[in-house]
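Student: sequence below, structure please.
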Amino acid sequence: MSAPPSLRSRAGVRSLPPTAPSVSARSLRRRKTAARVLTPAVLAVVALYFLFPLYWLLIASTKDTGDLFGSSGLLLQNPQLLENLGRVLARDDGIYLCWALNSLLYSGLGALGATLTAIAAGYCLAKFPFRGRETVFNIVLAGVMIPGTALALPLFLFMSQLGLVNTLWSVLLPSLVSPFGVYLGRIYATAAVPDTLLEAARLDGAGEIRIFTGLVLRLMMPAAVTVFLFQFVGIWNNFFLPLVMLSDQNLYPITLGLVSWQSVADRHPELYQLTVGGSLLSVVPIMIAIISLQRFWRAGLTEGSVKG
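Tutor: Next comes the predicted model:
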């Protein structure tokens, strides 16, 4: 007679020692430890890489023209930051302040208008079915891939026919279009605006405009802030479009104004330092906007990936 299975397992079959699970557990712990160490190290290196130009700009803004070219770009040398910034603001009867106001006007109004139109278009493409909706959306996506420099000449010819060249409108009107904003608005509206909520608002007698202004805009605020930031930074840093459209120095944004200083710096060497100081001042509004709105920016970028 053969022994019962329980006796055979006790007598002859021994269970393997738990070496494999312990080895894999130790390996997993080592990987997690390495990830906890390497991830902050890599992020620190990336942060230093992106902050290094700002550090150089800050150090260079403290020097006079002689020290700017005759000393190390990474070390302080007779710092005089406030004096240099004062010269920037006082040059040509305060023309830099005029450029700064122009940049704020172009960027603020352009970003606000582009945000409203992009959010409205994205909401319509997401929640209103109509014939050719996907075709329209694909055309918008194609607009994302077209560089702004390729559109500069057609825009100049179009604005010239309208008589708007060398006016504020020649820079402001093209800034009201944001294909990426429409794309983000549609993705976010699909995820964050429930159809049941819209139907309930319609049953209560609310019109479409009231639904959009009172309900949809609040639900899509993270996406709206994200579009606003992208558009604001893009318009603020835009150089080629104002270069094509504007010839009046009083209408220049900061980017074009600083280039006009740098272009004649060979004849007026002090303009090298003024250009550096003006570049430092031009970074401040962007830093304020990003730091104050970054929590909405993060929410807007990740909302579509966690809802659906």
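Student: alpha carbons only for contacts and neighbour counts from here, please
Tutor: OK.
Student: what's the burial count for residue 90?
Tutor: Number of residues near residue 90 (other Cα atoms under 10 Å) recorded here: 13.
Student: now it. Nearest residue, chain neighbours left out?
Tutor: residue 96 (7.9 Å; Cα to Cα, 6 or more residues apart in numbering).
Student: my guess is that neighbour meets residue 89, correct?
Tutor: Yes - judged on Cα atoms under 8 Å, residue 96 makes contact with residue 89 at a distance of 5.7 Å.
Student: comparing the two, which residue is more hemmed in?
Tutor: Ranked by neighbour count (other Cα under 10 Å), residue 96 and residue 89 place residue 96 first, with 22 against 18.
Student: how about this one, so we can line them up?
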Amino acid sequence: MIEQQVQIAQQREGEPVKLPRRRRKLRTGRAGLGVYIFLAAVVLISFFPFYWSLLIGSGDASTVRDPDRSWLPGGNFFANIEAVVINPAVNFWRALMNSIIVSTVVSLSVVFFSTLAGYAFAKFRFRGRGPLLVFVVATIAVPTQLGIVPLFIAMSDLGWVGTLTAVIVPNLVTAFGVFWMTQYIGQVVPDEMIESARIDGASTFQSFRLVVLPVLRPAATMLGLFTFVMSWTDFFWPYIVLNGENPTLPVSLQLLQSNYFIDYSIVLAGALLATIPLLLLFVVTGKQLVAGVMAGAVKG
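Tutor: From the prediction side, this is the model:
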């Protein structure tokens, strides 16, 4: 109030008005030192298992039991990798191809069917929609081990035991994928966009393909990557249903531990070798994933 009265008096006397200067602390958008320290700690903790696998996998059979081991990688890594690849019991290249086929088919199928189901649950109004969605989500709480016996009996009756079909078909769609896409579509896809496409003469599937699907790229990419990793590392069900025939990579690599004496340098070299395709996948698709998330976050 006093400053306003002074300004009014100065205006009446013809003097220039001098406004008080207020110092404002501008935000530069840079994170603090504590954030960088925290992120560096997270990176080191996440990277340590890979480094430990490289450390042991580049040594020999005595590296694990050596208390005075060096923390620098040894020179036997490629020799251990060769021992894994040429092992006839492991059949590495066949197992690698089987894992690529299973993971790719399952990932594409989960993304496709989960997106369709999520679109129906999020944008369609039909009787029993709520209870059906609750039932689908509730199946996530059921342990996988409870359905192994009836699932194996079904695969045996169909004659699929020992084939990759028995691993692919039960995983063509997941409850998590349906729930994920339902929530994402309900939040980012407005009803007006779909109604506009229908007014222009588009059918239901055309509205989904031309209008909804491009908006779902960030969520679909994340779901596809998550499903690929889960399918690539799955061991329990393929180990049971394949019976040593057409094994996937985790099932094949467990044969390295079937001997009386386990050479952990070879085992960890094989485990690290099986992880390399996943790392390459994230390197290739990481930029696309981030770009998709940023594009989906911009509201026009």
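Student: fetch the TM-score of the aligned pair.
Tutor: The TM-score (TM-score structural alignment, normalised by the length of the second structure) is 0.81; 280 aligned residues with a Cα RMSD of 3.2 Å.
Student: ok, now which ones touch the aligned partner of the residue nearest to residue 90 of the first structure in the second structure?
Tutor: With TM-score structural alignment defining the correspondence, residue 96 of the first structure maps onto residue 92 in the second structure. Residue 92 of the second structure is in contact with 84-86, 249, 252-253, counting by Cα atoms under 8 Å, 6 or more residues apart in numbering.
Student: contacting residues around the aligned partner of residue 223 of the second structure in the first structure?
Tutor: Using TM-score structural alignment, the partner of residue 223 of the second structure in the first structure is residue 227. Applying Cα under 8 Å, 6+ apart to residue 227 of the first structure gives the contacts 111, 114-115, 180-181, 184.
Student: mind listing the strands for the second structure?
Tutor: According to DSSP state E, the second structure carries no segments that qualify as strands.
Student: count the neighbours of residue 266 of the first structure for me.
Tutor: 11.
Student: what distance do you get for the counterpart of residue 178 of the second structure in the first structure to residue 195 of the first structure?
Tutor: Applying TM-score structural alignment, one finds that residue 178 of the second structure aligns to residue 182 in the first structure. Here residue 182 of the first structure is placed at a distance of 19 Å from residue 195 of the first structure (Cα to Cα, to the nearest Å).
Student: re the thing from before, quick one: the match of residue 178 of the second structure from residue 240 of the first structure, how far?
Tutor: Distance from residue 182 of the first structure to residue 240 of the first structure, counting by Cα to Cα: 23 Å.
Student: and those two? which has more neighbours close in?
Tutor: residue 182 (28 against 13).
Student: these two touch, right, the more buried one and residue 119?
Tutor: Yes - with contacts counted by Cα under 8 Å, residue 182 of the first structure reaches residue 119, the gap being 6.3 Å.
Student: picking that back up, make TSV from the contacts of residue 227 of the first structure and add distance to residue 221 of the first structure and neighbour count to it.
Tutor: Shown next, in TSV, are the contacts of residue 227 of the first structure (distance: Cα to Cα, whole Å; neighbours: other Cα atoms under 10 Å):
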residue	distance to residue 221 of the first structure	neighbour count
111	14	28
114	14	26
115	10	28
180	16	20
181	13	28
184	12	23
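Student: give me the residue at the spatial middle of the first structure.
Tutor: residue 230 (3.6 Å; Cα atoms, centre = their mean).
Student: now find how far off-centre the longest helix belonging to the first structure is within its chain.
Tutor: Identified as the longest helix of the first structure according to DSSP state H is helix 19-60. Distance, stretch centre to chain centre, for helix 19-60 of the first structure: 24 Å (Cα atoms, centre = their mean, to the nearest Å).
Student: contacting residues for whatever residue of the second structure lines up with residue 215 of the first structure?
Tutor: For residue 215 of the first structure, the aligned residue in the second structure is residue 211 (criterion: TM-score structural alignment). Neighbour list for residue 211 of the second structure: 193-194, 197 [criterion: Cα under 8 Å, 6+ apart].
Student: any idea how far residue 211 of the second structure lies from residue 299 of the second structure?
Tutor: The separation that residue 211 of the second structure has from residue 299 of the second structure, given Cα to Cα, amounts to 16 Å.
Student: what of residue 287 of the second structure?
Tutor: From residue 287 of the second structure across to residue 299 of the second structure, the span is 20 Å (Cα to Cα).
Student: just checking, residue 109 of the second structure touches residue 174?
Tutor: No - if you go by Cα under 8 Å, residue 109 of the second structure and residue 174 don't touch, sitting 9.6 Å apart.
Student: if we can go back for a sec, just among the contacts of residue 211 of the second structure, which is most surrounded?
Tutor: So for the contacts of residue 211 of the second structure (other Cα under 10 Å), the most neighbours sit at residue 194, 19 neighbours.
Student: what lines up with it in the first structure?
Tutor: Checking with TM-score structural alignment, residue 194 of the second structure has residue 198 as its match.
Student: what of residue 78 of the second structure?
Tutor: When the first structure is aligned by TM-score structural alignment, residue 78 of the second structure is paired with residue 82.
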